[in-house]
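build me a model from this:
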Amino acid sequence: MAHERPVEPAGPRIRLDQPRVRRPKLLPEYDPEAFGRLSERIARFIGTGRFLVWMTAVIIVWVLWNVSAPGALRFDEYPFIFLTLALSLQASYAAPLILLAQNRQADRDRVTQEQDRKQNERSIADTEYLTREIAALRMGLGEVATRDWIRSELAALVRELDERGGPPGHGSDEADR
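Alright, predicted model coming up:
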């Protein structure tokens, strides 16, 4: 009888010693950090006076063109539906971009606040350590004989000797001869 082979499943065999083949994703991939930086730049521009001046100028030109231009050249008649649509579209994109930029700024502020808090804790610990060291030095200096204290002790001894009449055994010069 012939040697029979096991039946292999149709399709590629799964191997655990090799990485899987990446499947194509339906959504496009993007760098969130780059997107965040772009959104901050846009939000920063939208918040400037330059943007307001340009937007006001565009709207004024738009309205004047569509009111005073010959009928065949007008592209948005009086109720200015297309202008309203364009401004709504701009607002619908600006709001999430501004919120994204604010969230990123809040994250940076939170990190900075945490770093400041840790630095303050280190400063407080250093101050407490130095305070203890100064107190220990003051206590140690209280036990050390200072120059003024030694002088006052010597002056007291000299006064005491003068009151007794001099050092013992030195009452007169004749005892020394």
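
going by C-alpha atoms from here, please, whenever you check contacts or count neighbours.
OK.

residue 25 sits in which helix or strand?
Assessed by DSSP states H and E, residue 25 sits outside every helix and strand.

that one: what's it in contact with?
With contacts defined as Cα atoms under 8 Å, 6 or more residues apart in numbering, residue 25 has no neighbours.

how much space separates it from residue 97?
According to Cα to Cα, to the nearest Å, residue 25 and residue 97 sit 25 Å apart.

please provide the structure for the following sequence as well, for comparison with the first:
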Amino acid sequence: MSDREDRRVRLDQPREAGRGWRREGRRRMDAETFGKFAEGFARFMGTATFIAWMTVFVAAWILWNTLAPTSWRFDEFPFIFLTLMLSLQASYAAPLILLAQNRQEARDRVTQEQDREQTARAHADMQFLAREVASLRLALGEVATRDFMRSELRGLVSDLEDRLAGGEEEPTDGLADPTPR
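Sure thing, here's the model as predicted:
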């Protein structure tokens, strides 16, 4: 007995994981590929083209089985075979459409999560900028403004005019021009 057959027969050993009822040579269907097929199928079933072709198919079926000679008819009244075909189509369409919807919901969840993260980052950035603007306003409160500088210069000019009117000479500290104006 070979090693593989020995493992299959032995009851004291568990089977290999994933080997269950599947044959050795069979491969599993890729879920992503099947999901893409289901989405394409659901997308097609939701089009006017599908409805038009299905209407043409059903109308042709009914016309053939109503107007054709009796020996040529393959589905006589009450169209049992047509009902079977439509039921079969619906039984495959419903799970495929649900699978496509589930995949879309998963994509929507990911998109919503990314949107939430982006919104949180934008909110944090706005709070940071608001704090920066507030700190700039506070810092500007301590900076001499143009009006403050004008009032100080006016005060200095009036002090200088008072000194000159009182007969005092202008102080020469090297910055002012010593010649009278």
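
for the helix or strand hosting residue 83 of structure 2, name the packing helices and strands.
Applying DSSP H and E as the criterion places residue 83 of structure 2 in helix 80-141. Where contact means 3 or more Cα pairs under 8 Å, 6 or more residues apart in numbering; DSSP states H and E, helix 80-141 of structure 2 is packed against helix 31-45.

relative to helix 80-141, how tilted is the helix it packs on?
In terms of direction (axes from the mean of the first three to the mean of the last three Cα atoms, to 10 degrees), helix 31-45 of structure 2 departs from helix 80-141 by 110 degrees.

which residues touch the helix or strand following helix 31-45 of structure 2?
Remark: after helix 31-45 of structure 2, the chain's next helix or strand is helix 48-67, criterion DSSP H and E. Helix 48-67 of structure 2 has contacts (Cα under 8 Å, 6+ apart) with 44-45, 72-77, 79, 82.

make it 10 Å
With Cα atoms under 10 Å, 6 or more residues apart in numbering as the test, helix 48-67 of structure 2 has contacts from 43-45, 68, 72-79, 82, 86.

go on, stretch 127-147 of structure 1?
Under Cα under 10 Å, 6+ apart, the answer for stretch 127-147 of structure 1 is 121-126, 152-153.

equivalent analysis for stretch 112-119 of structure 2, please.
In contact with stretch 112-119 of structure 2 (Cα under 10 Å, 6+ apart) are residues 106-111, 120-125.

need the max-distance pair from these.
Farthest pair in the contacts of stretch 112-119 of structure 2 (Cα to Cα) is 106 and 125. Separation: 28.7 Å.

now do the contacts for the residue positioned nearest the centre of structure 1.
Central residue of structure 1 (Cα atoms, centre = their mean): residue 112, 1.9 Å from the mean position. By Cα under 10 Å, 6+ apart, the residues touching residue 112 of structure 1 are 106, 118.

follow-up on the earlier one: check the mean deviation of the helix holding residue 83 of structure 2 from structure 1.
Compared with structure 1 after fitting, helix 80-141 of structure 2 has a mean deviation of 0.5 Å; criterion: mean Cα distance after the TM-score superposition for structure 1.

how far away is residue 146 of structure 2 from residue 128 of structure 2?
In terms of Cα to Cα, residue 146 of structure 2 sits 29 Å off from residue 128 of structure 2.

neighbour-wise, which of these two wins?
residue 128 (12 against 9; other Cα atoms under 10 Å).

need the counterpart of residue 53 of structure 2 in structure 1.
In structure 1, the residue paired with residue 53 of structure 2 according to TM-score structural alignment is residue 54.
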